[in-house]
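[1] model the following, please.
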Amino acid sequence: MNPSVEYAEIAPALIVFGAAILGVLVEAFAPAGLRAKMHAVLGGGAVFAALIAVALLADAGARPRAVLAGSVADDGLSLALQGLLLVSTLPALALMVGRYDSLTHTEAVPLTLFALGGMLAFVSAQDLLTLFVALEVFSLPLYLLCALAKRRGLLPLEAALKYFLLGAFSSAILLFGVALRFAATGSTSLAAVPQDAVLGTLGAALIGVGLLFKVGAVPFHSWVPDVYQGAPTPVTAFMAAATKIAAFGVILRLTPIAFRDVPWRPVIAVVAVVTVIVGSVIAVTQSDVKRLLAYSAIAHTGFLLIGVYAGTVRGTGAVCFYLAVYGLSTVGAFAVAGAVRESRPDGGTVEVGDLDRWAGLGRTRPWLAGAMALFLLSFAGIPLTGGFAGKFAVFTAAAQRGGGWLVVVGVLASALAAVFYIRVLMTMYFAPPHEFAPDVPRVDPMTGFAIALGIVAVVALGLFPQPLLDLFADITVFSGR
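    Sure, this is the predicted structure:
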């Protein structure tokens, strides 16, 4: 019996992979002066086309179900996550095209599209082997992208090597977990019930370790600050948003279905508490902007895990809403960090990562400082921002499942996190100008687009969060459920 291939249901991933292959051909045959423009058109067009495909699939109905011989889920969760990935990647691609001078190779866009295609497959995987293959498809391009920073010395190579080594170990651990689950169930389907409780529990634990590494949860977070700091800022923006969306999407699918035979909720609760505390405490001591944003990302991982703890459809929708806000605001924050630059003697520019040298930025570049202030206020969960609506949604979902103590910890951690966010605001607006304050050049249009999209998302989802919350409220977590 020949398996049927439902091309329409996997159209978003096919579009992105096709554009990535065309990008490789452009890199090989197009004139050097035209490559950047061709990559911009090809990458942006592919993302828009994939978004249209997701929208058409969302209107098609007849869900949930499994396609491609049961290896791919065609349900509300997969479409929601694919939409979030594409929307978050669009400003990251714009930032990448606008800051080509900070990259060593123009094939960064095709590599990003390959990674995006792997993530689109990752969040819709209904089979453990499909899950692992998709994980490797999006991880390998990210390892390469981390090493492409120009004028950064050996720091990008160190970041790429650390990410590759730790990522390889985490992938091996996840694959070992897949093998144990197969031994316990006799199947690689997510819905398979283990016949051996010990092997099933060990397999679930190892798969969980691999996924917690990808989201940067404590104690698997050590790669995050070094990689975020060393990688090119456009790549860091893409990783910070898209990788977190993809990994949390799989966690949302696995925990209530594949791991229903193991007590995963207490484990998630402990990891969430430790993660928000470690991320918030260590961020206070950071003096580099990208490392500060990295530890902020770790803290946000803990907040998202509080939403995962709920294990309900409402909790899933709350996490998706949080990811929407976090993805766009994070890309915007890294876009601002990449825009604060100074000239070099050779005619190029280099980023200014030292927070002390941002003193007075509110007076010299009020637009940039205002954008960063808005993003930081959203990260802190200040009312009328998207970050507040996201935290309120995940806290409410957790409280309804007996996680009131988690909400208390989350609120206290948010108060602690506000300390280092306010420190950045004080530096930009109230500290006297630094002796070596950079003469920040004009922001290019692509970077401006990434920042503006983040601003719109933070304001719109802060003032009017209900439409998107309602959209995510009806997500069906598992095909056939």
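[2] going by C-alpha atoms from here, please, whenever you check contacts or count neighbours.
    OK.
[3] show me what the helix or strand harbouring L471 is packed against.
    Assessed by DSSP states H and E, L471 sits inside helix 466-473. Judged by 3 or more C-alpha pairs under 8 Å, 6 or more residues apart in numbering; DSSP states H and E, the packing partners of helix 466-473 are helix 313-339.
[4] report the inter-axis angle for the helix it packs on versus helix 466-473.
    120 degrees (axes from the mean of the first three to the mean of the last three C-alpha atoms, to 10 degrees).
[5] so A217 makes contact with F303?
    No - using C-alpha atoms under 8 Å, A217 is not in contact with F303; the gap is 10.5 Å.
[6] about what we covered before: for the helix holding L471, buried residues please.
    L469, F472, A473 (16 or more other C-alpha atoms under 10 Å).
[7] excluding chain neighbours, what is closest to the second one?
    Closest residue to F472 in three dimensions, ignoring its sequence neighbours and counting by C-alpha to C-alpha, 6 or more residues apart in numbering: G317, at 4.6 Å.
[8] leaving out chain neighbours, which residue sits closest to A339?
    V443 (6.3 Å).
[9] tally up the residues packed near the one you found, please.
    17 (other C-alpha atoms under 10 Å).
[10] the one 3 residues further on now?
    The local packing count at M446 equals 19, with neighbours defined by other C-alpha under 10 Å.
[11] quick check: it touching G98?
    Yes - counting by C-alpha under 8 Å, M446 does reach G98; the two are 4.9 Å apart.
[12] what is in contact with these two at once?
    Residues touching both M446 and G98 (C-alpha atoms under 8 Å, 6 or more residues apart in numbering): none.
[13] got a list of what G387 touches?
    G387 neighbours (C-alpha under 8 Å, 6+ apart): Y322, V325, Y326, L377, S378, F379, A380, G381, V458, G462.
[14] on that earlier part again, which one of the buried residues of helix 466-473 is nearest to T312?
    A473 (10.3 Å; C-alpha to C-alpha).
[15] here is a second sequence; please produce its structure as well for comparison:
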Amino acid sequence: MNFIPPDFAPASSEIFMLIMVCVVMLADLAAGDRRYIAYLLTQTTLLGCTILTFISFSTESTRTFHGMFVDDSMADILKLMVYGTVSAVLVYSHSYISDRGMLKGEFFSLILFATLGMMVMISASHFLTLYIGLELLSLSLYALVALRRDSLVATEAAMKFFVLGALASGFLLYGMSMVYGATGTLHVSQLAQVIQSGASSKEVLVVGLVFIVAGIAFKLSAAPFHMWAPDVYQGSPTAVTLFIGSAPKLAAFGFVMRLLIEGMGEMVNDWQGMLVILAVLSMAVGNIAAIAQTNIKRMLAYSTISHMGFLLLGFISADANGYSSALFYIIAYVLMTLGTFAMIMLLCRYGFEAENIDDFKGLNKRNSWYAFITLLLMLSLAGIPPMIGFYAKFAVLQAVVNAGYIWLAVMAVLFSLIGAFYYLRIIKLMYFDDPETIEPLVSNSNVRILLSANGFAVLALGIFPQGLMGLSLYAIQNSM
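    Predicted coordinates:
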């Protein structure tokens, strides 16, 4: 039998990424003390992947590697968002990691390996590729959290992350095996056909679905599977916390779309109820627990949990409008997270970690421009118009109301009002309290320009959301 090689073109960006990870590691080894070479090569890699993804961009869905890998509009758009997010993370983090001895090849190669895992998750159309992408991302994140081996807090956070992550991966793998046992296929597209035909054991499928949803909830840090997030956010170096809290959420969205919507969309009545419980618990736990926090990273971890509850509202609606609203929401969330953690790193200085909410005291007196950018970010996270956060919440609430879950929308609004308190508290500290130090904020021009653009994007996309909303709807409609 003749071997027919697969079409490598749809996976060209992944292949390029893998090659460049090896190049970055070898170049860092040869560069010696010239650590900037690894940074430049990493940014070049992301730019190269962007160009390759643009070249292969198509409105048609292309499958390769025997149907295990799919390249469609949603995959391309999510990957482009991931490249941009990771690139921004590196720009924001450069001074921080340089001051703390983390500007080395290991950091950049792990970032690129994690990015490769996200790319595989986004384009996976088979249980094996979904799981491989997820584990590549997870293992890279565990190592990134533990990268500062001299920090007991970071080591403890990495151990908690690893143990709980392994448990969640076990849930996911066990659920996938049960679904395979019930349907006899690992292909996402074939799985949908088998479920639709009714030629599978419904009871076994539902049990497998429960384990899969539990695994997904852990990766999204949705309650009650959120217990890792506050400790990992607090214990990780702030640059790593920024990375964990941003780009992987885009990949998690793609993961949910591939597995639940494309593969198990016919079981919507079964997973819809599970997501309702996860959404309500996430919004309740996240918003209420965040009020009591004095550590800013821990507060933002609970904020993330509440935002994941809002994200799930889009999936609960179970239609193209809801899915596109969820995509819009996750993009808005990533944009707000980037700016917020960038401000935290700006407040950090050599030998000092800005981890307490009180570190924002009197920021307006130290630097009025950065205080204004932070004001925009906090208002957006609170969902106050005309910021992008308001429109993102409005979109998912509208989708869930159209699906008939009016009570759920009312609860979401109430929890959002509770959540506004801890964001407005940051604004109060910046503008009405005296600073604890008068030391000026030091930043390079790249960070100033990017952070200013980040803040104004939060405002502009809230006033003119049509373009991003249209792009989100286009991505969903061309992949379903």
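[16] quick TM-score on the pair, please.
    The TM-score (TM-score structural alignment, normalised by the length of the second structure) is 0.93; 468 aligned residues with a C-alpha RMSD of 1.9 Å.
[17] one step back: how about the residue nearest to F472 of the first structure, what's its match in the second structure?
    Counting by TM-score structural alignment, G317 of the first structure lines up with S324 in the second structure.
[18] burial measure for that match, as a count.
    26.
[19] residue contacts, it?
    G314, M469, S472, L473, A475, I476.
[20] any idea how far D99 of the second structure lies from S306 of the second structure?
    33 Å (C-alpha to C-alpha, to the nearest Å).
[21] more crowded one of the two?
    S306 (30 against 12).
[22] pull out the buried positions in stretch 197-205 of the first structure.
    L199, G200, T201, L202, G203, A204, A205.
[23] quick revisit: how much does the helix holding L471 of the first structure stray from the second structure?
    When the second structure is overlaid, helix 466-473 of the first structure sits 1.1 Å from its aligned residues on average, using mean C-alpha distance after the TM-score superposition for the first structure.
[24] what range in the second structure does that helix sit on?
    Under TM-score structural alignment, the match for helix 466-473 of the first structure is residues 466-473.
[25] same question for stretch 206-225 of the first structure.
    The alignment places stretch 206-225 of the first structure over residues 211-230 of the second structure (TM-score structural alignment).
[26] report the separation between A184 of the first structure and L131 of the first structure.
    Taken as C-alpha to C-alpha, the span from A184 of the first structure to L131 of the first structure is 18 Å.
[27] and what of V235 of the first structure?
    For V235 of the first structure, the distance to L131 of the first structure - C-alpha to C-alpha - is 23 Å.
[28] L412 of the first structure: which element?
    Using DSSP H and E, L412 of the first structure falls in helix 404-429.
[29] tell me which residues in that helix are buried?
    406-407, 409-411, 413-414, 416-418, 420-421, 424-425, 427-429.
[30] ok, stretch 179-195 of the second structure next?
    Result for stretch 179-195 of the second structure [16+ other C-alpha under 10 Å]: buried residues 179-183, 185-192, 194-195.
[31] ditto for stretch 255-269 of the first structure
    T255, P256, I257, A258, F259, V262, W264, R265, I268, A269.
[32] check stretch 58-70 of the first structure too.
    Within stretch 58-70 of the first structure, judged by 16+ other C-alpha under 10 Å, the buried ones are A58, R63, P64, A66, V67, L68, G70.
[33] make JSON lines out of these and add distance to A125 of the first structure and secondary structure.
    What follows is the buried residues of stretch 58-70 of the first structure, written out as JSON lines (distance: C-alpha to C-alpha, whole Å; DSSP: H, G, I helix; E, B strand; the rest coil):
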{"residue": "A58", "distance to A125 of the first structure": "17", "secondary structure": "helix"}
{"residue": "R63", "distance to A125 of the first structure": "15", "secondary structure": "coil"}
{"residue": "P64", "distance to A125 of the first structure": "13", "secondary structure": "coil"}
{"residue": "A66", "distance to A125 of the first structure": "10", "secondary structure": "strand"}
{"residue": "V67", "distance to A125 of the first structure": "10", "secondary structure": "strand"}
{"residue": "L68", "distance to A125 of the first structure": "10", "secondary structure": "coil"}
{"residue": "G70", "distance to A125 of the first structure": "9", "secondary structure": "coil"}
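[34] check the offset of the helix or strand where F449 of the first structure lies from the chain's centre.
    Using DSSP H and E, F449 of the first structure falls within helix 445-463. In this view, helix 445-463 of the first structure has its centroid 17 Å away from the chain centroid, taken as C-alpha atoms, centre = their mean, to the nearest Å.
[35] relative to the second structure, what is the average displacement of it?
    Using mean C-alpha distance after the TM-score superposition for the first structure, the mean distance for helix 445-463 of the first structure is 2.6 Å.
[36] the equivalent of A114 of the second structure over in the first structure - how many residues pack around it?
    Following TM-score structural alignment, the counterpart assigned to A114 of the second structure within the first structure is A115. If you count neighbours by other C-alpha under 10 Å, A115 of the first structure ends up with 28.
[37] so A115 of the first structure sits in a helix?
    Yes - counting by DSSP: H, G, I helix; E, B strand; the rest coil, A115 of the first structure is located in a helix.
[38] that one against Y143, yeah?
    No - counting by C-alpha under 8 Å, A115 of the first structure sits too far from Y143 to count as a contact (10.1 Å).
[39] quick one, strands of the second structure?
    Assigned by DSSP state E, the strands in the second structure fall at 62-64, 69-71.
[40] what does the first one contact?
    Contacts made with strand 62-64 of the second structure from outside it, assessed by C-alpha under 8 Å, 6+ apart, are listed as P6, D7, F8, P10, F69, V70, D71, D72.
[41] how close does it sit to the first structure?
    Relative to the first structure, strand 62-64 of the second structure is 2.6 Å off (mean C-alpha distance after the TM-score superposition for the first structure).
[42] check contacts around G315 of the first structure.
    G307, V308, Y309, A393, V394, A397, A398.
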